[in-house]
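Q: pasting the structure only:
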């Protein structure tokens, strides 16, 4: 009789995405890890004089911590994105009128999309964060181009009113980044690194797909 001395696979820790963003959910699915989604209860109001990068970093960590406190044994991902135009924070427009105003403001300008990532696990005491800035240069946009784009894609839930993964790419002249998925909402290179540090390696075992 043959004895199988192989060790059983070590179960992966439970993974939770602390975000309701469908863009972040779709990005995290690329890693083929099972994960759940939980909405963080966090006040996203900027502090007086808070710089865009500081705001994004603070909120990413706050989102991860808020969900991690409810699920202390899980590894929780939090993320936030703020568009930075010469030190001015630009968030999600929420309406056609505000989106139009944002794109008019950014026309012909260089904007840094500050995308922060945080990974927290209360049980292990792990809490790390990182920032993935992406510099985007917008073309000089006419009012008719702005209106055509907004009616076609309605990017009212996107910081900066442009979906680079869609028709919004036509608004841009250049993108500079070392973590390109950051512009969509979740910097996957940095996410993988923080997950490995937290004890969850996307390549450590056979992936089973997303449970989101």
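A: On my side now, so go ahead. Please read these numbers as outputs of a predicted model, since none were measured by experiment. Numbering: from 1, shown residues only.
Q: can we go C-alpha only for contacts and neighbour counts from here?
A: Fine.
Q: Work out for me the element residue 134 sits within.
A: When elements are assigned from DSSP states H and E, residue 134 belongs to strand 126-138.
Q: Can you name the element that comes right after that strand?
A: helix 143-153.
Q: list the helices and strands that next one packs on?
A: helix 96-106 (3 or more C-alpha pairs under 8 Å, 6 or more residues apart in numbering; DSSP states H and E).
Q: Spit out the contact partners of the closest residue in space to residue 31 that isn't next to it in sequence.
A: Leaving out its chain neighbours, the residue that sits closest to residue 31 by C-alpha to C-alpha, 6 or more residues apart in numbering is residue 202, at 6.3 Å. Counting by C-alpha atoms under 8 Å, 6 or more residues apart in numbering, residue 202 makes contact with 31-33, 192, 196.
Q: returning to what we had before: what residues of the strand holding residue 134 count as buried?
A: Using 16 or more other C-alpha atoms under 10 Å as the test for burial, strand 126-138 gives 127, 129-138.
Q: Mind putting these into a markdown table with distance to residue 160?
A: Shown next, in a markdown table, are the buried residues of strand 126-138 (distance: C-alpha to C-alpha, whole Å):
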| residue | distance to residue 160 |
| --- | --- |
| 127 | 28 |
| 129 | 23 |
| 130 | 21 |
| 131 | 18 |
| 132 | 16 |
| 133 | 14 |
| 134 | 12 |
| 135 | 12 |
| 136 | 11 |
| 137 | 12 |
| 138 | 11 |
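Q: take a look at this one as well, against the first:
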């Protein structure tokens, strides 16, 4: 967790922090051309018993934002903290990050020719008001029917072992997908920018002026 003790209130706009360890979310936020810090929240991401995928994603997104906000010093000024979490579901079960080649191959084998739902939850927490804006953006992804050898070759080429669903749609993994349906094109990568910009504008953040 970064040390925010030297943070001073910014003139004209609140400070912005991305509460995430994900390099993908950081790269997406950089598209907005606004200054931000990154902090890794220390929370337990285990789903609760009986919790729906949407509820898990929303709870963890807000928990990440609040955990980072709780570390801010008293003189930090108004700070907006972005929390995000993604849960993939297939056949009613949550799909985690595979972690290994073997588990990733098993995921892709099970999902070929099938539809997977990705719940990309987003939270914007305002340290001044202690209010949180939250939303769950759902993306429907249909995987192509591909042979084991093709799936294995893809995994060895891109090694997507740190993403739920075992395929990076922003990279070579797009070749594994038959269709993507979503109201927010960056949600599948991990950070719904349409929803985020809407939240920032609602919070009074001078988005285009800052850029």
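A: Okay, I see it. It should be emphasised that the depicted structure is a prediction, and the values quoted were computed from it without experimental measurement.
Q: thinking again about what came up before, specify which member of the contacts of residue 202 of the first structure is nearest to residue 112 of the first structure.
A: residue 192 (22.4 Å; C-alpha to C-alpha).
Q: Counterpart of the closest one over in the second structure?
A: Alignment note (TM-score structural alignment): residue 192 of the first structure maps to residue 197 of the second structure.
Q: Please, which helix or strand holds its match?
A: Residue 197 of the second structure belongs to helix 193-202, assigned by DSSP H and E.
Q: Which helix or strand contains residue 62 of the second structure?
A: Taking DSSP H and E as the criterion, residue 62 of the second structure maps to helix 53-69.
Q: what's the neighbour count on the aligned residue in the first structure for residue 178 of the second structure?
A: The pairwise alignment with the first structure assigns residue 178 of the second structure to residue 173, based on TM-score structural alignment. Counted by other C-alpha atoms under 10 Å, the residues lying close to residue 173 of the first structure total 14.
Q: What's the separation between residue 173 of the first structure and residue 43 of the first structure?
A: 34 Å (C-alpha to C-alpha, to the nearest Å).
Q: do the same with residue 162 of the first structure
A: From residue 162 of the first structure across to residue 43 of the first structure, the span is 24 Å (C-alpha to C-alpha).
Q: cool, residue 166 of the first structure as well?
A: 29 Å.
Q: Determine which residue lies closest to the centroid of the second structure.
A: residue 190 (3.3 Å; C-alpha atoms, centre = their mean).
Q: got the contact list for it?
A: Per C-alpha under 8 Å, 6+ apart, neighbours of residue 190 of the second structure: 24-25, 84-86, 120.
Q: from the residues you listed, which ones fall inside helices?
A: Of the contacts of residue 190 of the second structure, the ones assigned to helices by DSSP state H are 24-25.
Q: Of the contacts of residue 190 of the second structure, select the buried ones using a PyMOL command.
A: In PyMOL, a selection of the buried entries from the contacts of residue 190 of the second structure looks like this (16+ other C-alpha under 10 Å):
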select buried, resi 25+84+85+86+120
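Q: of the contacts of residue 190 of the second structure, closest to residue 60 of the second structure?
A: residue 85 (6.1 Å).
Q: In the first structure, what sits opposite the closest one in the alignment?
A: Match for residue 85 of the second structure (TM-score structural alignment): residue 80.
Q: before we move on, what about residue 187 of the second structure?
A: Taking TM-score structural alignment for the superposition, residue 187 of the second structure sits opposite residue 182 in the first structure.
Q: For my notes, confirm its match occurs in a helix.
A: Yes. Assessed by DSSP: H, G, I helix; E, B strand; the rest coil, residue 182 of the first structure belongs to a helix.
Q: Give me the number of neighbouring residues for it.
A: Residues near residue 182 of the first structure, counting by other C-alpha under 10 Å, number 28.
Q: Just say helix, strand or coil for residue 32 of the second structure.
A: Under the three-state scheme (three-state DSSP), residue 32 of the second structure adopts coil.
Q: Ok, residue 162 of the second structure next?
A: Per three-state DSSP, residue 162 of the second structure ends up coil.
Q: what do you get for residue 118 of the first structure?
A: strand.
Q: What's it aligned with over in the second structure?
A: So, by TM-score structural alignment, residue 118 of the first structure is matched to residue 123.
Q: how close does the closest residue to its match other than its chain neighbours get to residue 167 of the second structure?
A: Distance criterion C-alpha to C-alpha, 6+ apart; nearest residue to residue 123 of the second structure, sequence neighbours excluded, is residue 134 at 4.4 Å. Relative to residue 167 of the second structure, residue 134 of the second structure is positioned 26 Å away (criterion: C-alpha to C-alpha).
Q: returning to what we had before: quick one, which of residue 162 and residue 43 of the first structure is more surrounded?
A: residue 162 (27 against 9).
Q: Excluding residues flanking it in the chain, which one is nearest the counterpart of that one in the second structure?
A: If you follow residue 162 of the first structure across to the second structure using TM-score structural alignment, you land on residue 167. In this structure, residue 167 of the second structure finds its nearest non-sequential neighbour in residue 173, 4.7 Å apart by C-alpha to C-alpha, 6+ apart.
Q: try residue 137 of the first structure
A: Counting by C-alpha to C-alpha, 6+ apart, residue 137 of the first structure lies nearest to residue 110, which is 4.3 Å off, once chain neighbours are set aside.
Q: same deal with residue 86 of the second structure?
A: According to C-alpha to C-alpha, 6+ apart, the nearest residue to residue 86 of the second structure is residue 120 (4.4 Å).
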